[in-house]
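[1] this one's structure only:
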């Protein structure tokens, strides 16, 4: 006897999206064209170098100075964005005030604004003749064309990561545990430390890692305010561009590959930490 599946059952088993084979194949195709193909070109260029040549390029004093400036400024920008992003997300989620929607929209402005425009704006503001520059110069503080200007530009371009990764988690938190803790005599700081922050910690780590990786590769916003002085305010991205202008493609590839490897390592470690924190929370720890 032939069994005929009811029409309603057949419709229920159908997926809105196309089949797994088609969706997976399309996804892998785009990943290969957009991500893997450019990276493979970089790794092919790196493959032309021997380890001795690679080590000579990376340990060049000018290259080491550029790495030191880039990593230290990116680290400072990451710490600021992680803390400030957590605070800003908290304010947007937990409070109602005039201009809240405008503030929420302004957070994404660094994503929409071309980085070169951001760099020009920062120079116009913090230059010696700029409004903030003149004000700070009275106190002997100089931002433009210094290491602090680099950190400021990196902070500006990566601040959305510190907010947008934490904000959705805060919006999904239930207030029941917080109210229960407060009824038992817990202070606001204890509630935040033991209830709120452990739940947002995985997203906090991911936001910080994304901000750091973004800052490592920043170019447009930095070069206008950095001053670009070798051994002082020259970043790795600019040094890559200089080596390309000199047609020194192996050196450019070596520096770019090192920056890429560092960013990838940070993201991998962040994913491991995020997964461990999520498992710890799921076990009720």
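    Done, it's in. The shown structure was predicted, so the numbers you read here are calculated from the model rather than taken from an experiment.
[2] For the rest of this, base every contact and every neighbour count on C-alpha atoms.
    OK.
[3] can you tell me the distance between the two ends of stretch 131-144?
    For stretch 131-144, the first and last residues are 12 Å from each other (C-alpha to C-alpha, to the nearest Å).
[4] Would you mark the buried spots in it?
    Within stretch 131-144, the residues that qualify as buried are 132-134, 136, 142-144, counting by 16 or more other C-alpha atoms under 10 Å.
[5] Quick check: of those, which lies closest to residue 47?
    Of all these, residue 47 sits closest to residue 144, with 38.7 Å by C-alpha to C-alpha.
[6] in what helix or strand does the closest one lie?
    Counting by DSSP states H and E, no helix or strand carries residue 144.
[7] now residue 264, nearest residue through space, not along the chain?
    Once flanking residues are discounted, residue 264 sits nearest to residue 213: 7.9 Å by C-alpha to C-alpha, 6 or more residues apart in numbering.
[8] this is the other structure I want to compare:
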């Protein structure tokens, strides 16, 4: 009886600790952001989010995040396919390097892009001779976003490819279907939930990127100033309400994305 009571108390204490952790580190900060953004009323909140610089920063962030997400959707799907379906020397090393953006500080990633593609680099100098620039312009921001979100699609697609029943693929070939038709009608539908969920997570992550982008963006208002850097500037200018209002836009969009991801995964699990 005593052991049972101890087990119940231990289980209750464990659950309480987890809930306390969740409330203190996640729920309270989210409530704080929403409270801060609306503490002066709806009018100041609306003025903050309709400020031309804020609005342009948010729109630019969304546009570049979409481009980075589409790039990762294509690259991630192909890389995930190659790493699962093919055997070649160095495959394990490449597979382990996929997670490097998760382990590497994002500021280091931005510095790498700056050194490799900056004006003083070979690639940057060649691009300058051809009449366009990479660093301190939109291409550098997209590259930084692609770098930090690189693993999402790959890691979402790989388990689906591993779990795929190869008998369906073989049956398609037996019935005379071509490789392309088999891929799009048999393989791709099985990969699609992973592609979509990984892409949406990558998009949500790209929206909030700061460390890698701030070093390569140029931060020109209305041109290369993205939302996270704009928020940082507002905090430095002691405009916490304006920073919170812009943060609420990104946070709400991220909530919607996570809800859609959860819906996709729930439907997949229910099949």
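    Yep, it's here. All of these numbers come straight from a predicted model, not from anything done at the bench.
[9] TM-score for these two?
    Remark: TM-score between the superposed chains equals 0.92 [TM-score structural alignment, normalised by the length of structure 2]; 265 aligned residues with a C-alpha RMSD of 1.9 Å.
[10] and the buried residues of stretch 131-144 of structure 1, which of them are in strands?
    Using DSSP state E, no member of the buried residues of stretch 131-144 of structure 1 falls in strands.
[11] Which residue in structure 2 aligns with residue 26 of structure 1?
    Aligned counterpart of residue 26 of structure 1 in structure 2: residue 17 (TM-score structural alignment).
[12] Check the burial of its match by counting its neighbours.
    Residues lying near residue 17 of structure 2 (other C-alpha atoms under 10 Å) number 12.
[13] Can you spell out which helices and strands pack onto the helix or strand harbouring it?
    Secondary structure assignment for residue 17 of structure 2, by DSSP H and E: helix 2-22. Helices and strands in packing contact with helix 2-22 of structure 2 are not found; criterion 3 or more C-alpha pairs under 8 Å, 6 or more residues apart in numbering; DSSP states H and E.
[14] Could you give the separation of it from the chain centroid?
    What separates the centre of helix 2-22 of structure 2 from the centre of its chain is 34 Å, taken as C-alpha atoms, centre = their mean, to the nearest Å.
[15] Check which element follows that helix along the chain.
    Next along from helix 2-22 of structure 2, by DSSP H and E: helix 28-38.
[16] Check the mean deviation of that next one from structure 1.
    Comparison of helix 28-38 of structure 2 with structure 1 after fitting gives an average deviation of 1.9 Å (mean C-alpha distance after the TM-score superposition for structure 1).
[17] That helix corresponds to what range in structure 1?
    Aligned by TM-score structural alignment, helix 28-38 of structure 2 falls on residues 37-47 of structure 1.
[18] Give the buried residues for the matching stretch.
    Buried-residue list, stretch 37-47 of structure 1, by 16+ other C-alpha under 10 Å: 42, 45-46.
[19] Please apply the same query to stretch 44-64 of structure 1.
    Neighbour count says stretch 44-64 of structure 1 has 45-46, 54, 57-58, 62-64 buried, by 16+ other C-alpha under 10 Å.
[20] For stretch 101-108 of structure 1, grab the matching residue range in structure 2.
    Against structure 2, stretch 101-108 of structure 1 falls on residues 92-99 (TM-score structural alignment).
[21] If you could redo that for stretch 218-230 of structure 1, that was the one I meant.
    So stretch 218-230 of structure 1 sits over residues 209-221 in structure 2, by TM-score structural alignment.
[22] ok, residue 19 of structure 1 - how many residues close by?
    The number of residues near residue 19 of structure 1, taken as other C-alpha under 10 Å, comes to 10.
[23] The residue mapped onto residue 194 of structure 2 from structure 1 - how many residues pack around it?
    Matched across to structure 1, residue 194 of structure 2 falls on residue 203, judged by TM-score structural alignment. The tally of other residues near residue 203 of structure 1 (other C-alpha under 10 Å) stands at 28.
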